[in-house]
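>>> Let's see this in three dimensions:
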Amino acid sequence: MRNIKMTIEYDGGRYQGWQRLGDTDKTIQGKIENVLSQLTGTEVEIVGSGRTDAGTHAKGQVANFKTESEMELSAMQEVLIKNLPQDIIVKKLEEVPERFHSRYHASGKQYSYYVWNQTIPSAFERNYSFHYPEQLDMKKMGKAAGKLTGRHDFLGFSALKKSKKSTVRKLDKITIEKEGDMVHFTFIGEGFLYKMVRILTGTLLEIGTGTLELDAIDDVFESGVRSDAGMAVPSQGLFLDEVYYD
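Next up, the predicted model:
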């Protein structure tokens, strides 16, 4: 039995997220599994490094699947590219040890979020960024990013109502760069909770406009209450850039 690791790029704009759903064929996992099952002649289940929400994009999602197929990986990749929709691209296939698991063995992830920070919206950037015309204090957002990094309980910065599992995560780095009219947020950490990146971005934006004060971050960590944090920004500006493995 071969274990194949996939690196996948996709535009999530017209999909209901990564995870296969029983009531729709509009998922990334479902589309790839359908092509692989037809290709190998057996039902294939792929395991992703994690779920991405409806509308979220990926430049480096990772998944793996097991198969008895002896097809060359280059030929398999050609079939996948030819038969998948053009907004889902399998960038790389590689054979890995049988015990490799794309989710359990991931040591960290990098996400990007893009904000179009101009009074006038962009016709071209609208599907890949959030239009936020308010004036932003970049230095204040930088200080807020510093308070968010480290190991904390991020329950209040997530859309989880309750969790029996730990909501403590280590956020290694946040960078905020303005490139013309685009503000690029980068988040690197060992793992992220449901909607955590979108809520962290919304909180940073509201601190940047003065809607929230810097102390709000400490309040959220202390209370663990979602409503104490900022807004959850829309999904179209979010990209999963890379999944890290030791």
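>>> drop to CA atoms for contacts and neighbour counts, all remaining ones
Will do.
>>> mind listing the strands in this structure by residue range?
With DSSP state E as the criterion, the chain has strands at 2-10, 47-48, 57-67, 88-96, 106-116, 130-131, 150-153, 168-179, 182-189, 238-245.
>>> nearest to L39, of these?
The closest of the strands of the chain to L39 is strand 57-67. By Cα to Cα, the value is 10.7 Å.
>>> From the contact counts, what lies against the closest one?
Applying 3 or more Cα pairs under 8 Å, 6 or more residues apart in numbering; DSSP states H and E, we find strand 57-67 packed against strand 2-10, strand 47-48, strand 238-245.
>>> Could you also give me the structure for this second sequence? I'd like to compare it with the first:
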Amino acid sequence: MRNLLMTISYDGTHYFGFQTQPDGNTIQDHLEAVISQLTGEKVKIHGSGRTDAGVHARGQTFHFLTSSQIPVERWRHALNGRLPSDIRITDAVEVPLEFHSRRYAKRKTYRYSINGNRVFDVFYRQFQLHHPGVLDVQAMRVGLAYLIGTHDYTSFASRHSTKQSHVRTIYEARIEVECGTEGAGTHEQGIIHIYVTGNGFLQHMVRIIVGTLLQVGEGKRAPKDMKSILEAKDRAAAGPTAESKGLMLWKVEYDEVPEIPDITKISQDMSF
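As a prediction, this is how the structure comes out:
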């Protein structure tokens, strides 16, 4: 038996999220189906985390057990040839049997993108929230800083959260503005990217943070209100949940991934 860890990118626009749902059409459903086609096995993949319907991923990870002897370097090509064009495996390695993509993950980074220009970009409309109104980005930066640290994030969790504890740690949170030359010196605000890195996230957590920050940027809340919202531990204290399409699971980090050498390849290299 082998344990394979893979990294995947996907456009979540037309899917019901990463994890299998009763209605099907999830990223997990498609992955398990093509792996079964390739190996003849019934497999169950384990993701490093969930993404909701319409949310995208640049660096999601998952692992699964297989008895297939397909060399690890061939998996990416074999699976990509069977997957829909909006789902792509970007990396595959063999890891020890005890490795678990979720439990071993140390840091996860999400990015939320807001198009602050008067006219949205038709080519990126599925990946950015369009907000043509003027935003005070510096006020948003100040407000976001209050969330860094270890806290109870109940105010920023879905009311449907089933987690026993809402205590999480946000290691880093920042806002970057991508300004194109077309918008220089005009009313255009460019693309506002909000990055949040933590040890784990609650259901809708980043989207609620963004929805509340937008109210700060619009002048409806003061930056320091983020602190009192956090302390309230009450979902009603925070702002709305931002649309899913602007959110992307940017990357998942591990202390170290102990790769297992491909025995088949080693044997071939040693043959004379």
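>>> so what number do they get for TM-score?
Scored by TM-score structural alignment, normalised by the length of structure 1, the superposition of the two chains gives a TM-score of 0.96; 245 aligned residues with a Cα RMSD of 1.3 Å.
>>> thinking again about what came up before, tabulate the strands of structure 1 (TSV), appending distance to E222 of structure 1.
Conversion of the strands of structure 1 to TSV gives the following (distance: least, Cα to Cα, whole Å):
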stretch	distance to E222 of structure 1
strand 2-10	37
strand 47-48	32
strand 57-67	32
strand 88-96	41
strand 106-116	25
strand 130-131	29
strand 150-153	9
strand 168-179	13
strand 182-189	21
strand 238-245	27
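>>> what's the closest of these to D23 of structure 1?
Nearest to D23 of structure 1, of the strands of structure 1 and by Cα to Cα, is strand 47-48 at 19.4 Å.
>>> Let me have the strands of structure 1 in TSV, adding mean neighbour count and distance to K161 of structure 1 as columns.
Output for these, formatted as TSV (neighbours: other Cα atoms under 10 Å; distance: least, Cα to Cα, whole Å):
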stretch	mean neighbour count	distance to K161 of structure 1
strand 2-10	20	29
strand 47-48	20	24
strand 57-67	22	25
strand 88-96	16	32
strand 106-116	21	23
strand 130-131	22	25
strand 150-153	14	14
strand 168-179	16	15
strand 182-189	20	22
strand 238-245	21	22
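>>> And those strands: which comes nearest E206 of structure 1?
strand 106-116 (12.7 Å).
>>> what's that closest one aligned against in structure 2?
The aligned range for strand 106-116 of structure 1 in structure 2 is 105-115, by TM-score structural alignment.
>>> Average offset of the matching stretch relative to structure 1?
Here the mean offset of stretch 105-115 of structure 2 against structure 1 after fitting is 0.6 Å, by mean Cα distance after the TM-score superposition for structure 1.
>>> State the distance from I87 of structure 2 to R58 of structure 2.
Using Cα to Cα, to the nearest Å, I87 of structure 2 is found at 10 Å from R58 of structure 2.
>>> right, I mislabeled it, should have said G81 of structure 2
Distance from G81 of structure 2 to R58 of structure 2, by Cα to Cα: 19 Å.
>>> so what sits against both of I87 and R58 of structure 2?
Common neighbours of I87 of structure 2 and R58, using Cα atoms under 8 Å, 6 or more residues apart in numbering, are I8, S9, Y10.
>>> close enough to count as contact, the last one and L83?
No - using Cα atoms under 8 Å, Y10 of structure 2 and L83 do not qualify as a contacting pair, with a distance of 10.6 Å.
>>> for stretch 20-28 of structure 2, which positions count as buried?
Residues T20, N25, T26, I27, Q28 are the ones in stretch 20-28 of structure 2 that count as buried (16 or more other Cα atoms under 10 Å).
>>> Quick check: closest non-adjacent residue to V119 of structure 2.
Spatially, and ignoring its direct neighbours in sequence, V119 of structure 2 is nearest to P132 (7.2 Å; Cα to Cα, 6 or more residues apart in numbering).
>>> List the contacts of that neighbour.
Listed by Cα under 8 Å, 6+ apart, the contact partners of P132 of structure 2 are N115, G116, N117, R118, V119.
>>> and what of A236 of structure 2?
S155.
>>> For K108 of structure 2, give me its contacts.
By Cα under 8 Å, 6+ apart, the neighbours of K108 of structure 2 are T197, G198, N199, G200, L249, W250, K251, V252, E253.
>>> let's see 7 Å
Listed by Cα atoms under 7 Å, 6 or more residues apart in numbering, the contact partners of K108 of structure 2 are T197, G198, N199, G200, K251, V252, E253.
>>> Tell me which of those residues persist in structure 1.
Retained in structure 1 (both residues aligned by TM-score structural alignment, their matches' Cα atoms under 7 Å) from the contacts of K108 of structure 2: T197, G198, N199, G200, K251, V252, E253.
>>> Verify the contact between the third one and T109 for me.
So that's N199 of structure 2. No - counting by Cα atoms under 7 Å, N199 of structure 2 sits too far from T109 to count as a contact (8.9 Å).
>>> Tell me how far the alignment partner in structure 2 of L212 of structure 1 lies from Y104 of structure 2.
Residue pairing (TM-score structural alignment): L212 of structure 1 is matched to R221 of structure 2. Using Cα to Cα, one obtains 38 Å as the distance from R221 of structure 2 to Y104 of structure 2.
>>> go on, R2 of structure 2?
Counting by Cα to Cα, the separation of R2 of structure 2 from Y104 of structure 2 is 17 Å.
>>> Then F201 of structure 2?
As for F201 of structure 2, its distance to Y104 of structure 2 is 15 Å (criterion: Cα to Cα).
>>> now L65 of structure 2
Distance from L65 of structure 2 to Y104 of structure 2, by Cα to Cα: 16 Å.
>>> what do you get for K163 of structure 2?
Taking Cα to Cα as the measure, K163 of structure 2 falls 19 Å from Y104 of structure 2.
>>> And T264 of structure 2, by the same measure?
27 Å.
>>> Looking at those two, which one has more neighbours?
Y104 (15 against 12; other Cα atoms under 10 Å).
>>> now that one, nearest residue through space, not along the chain?
Leaving aside its sequence neighbours, Y104 of structure 2 sits nearest to Y254 (Cα to Cα, 6+ apart; 6.5 Å).
>>> quick one: what's aligned to the one you found in structure 1?
Counting by TM-score structural alignment, Y254 of structure 2 lines up with Y245 in structure 1.
>>> follow-up on the earlier one: dump the helices and strands packed on strand 57-67 of structure 1 into JSON lines; add distance to F157 of structure 1 as well.
Formatted as JSON lines, these follow (distance: least, Cα to Cα, whole Å):
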{"stretch": "strand 2-10", "distance to F157 of structure 1": "26"}
{"stretch": "strand 47-48", "distance to F157 of structure 1": "23"}
{"stretch": "strand 238-245", "distance to F157 of structure 1": "16"}
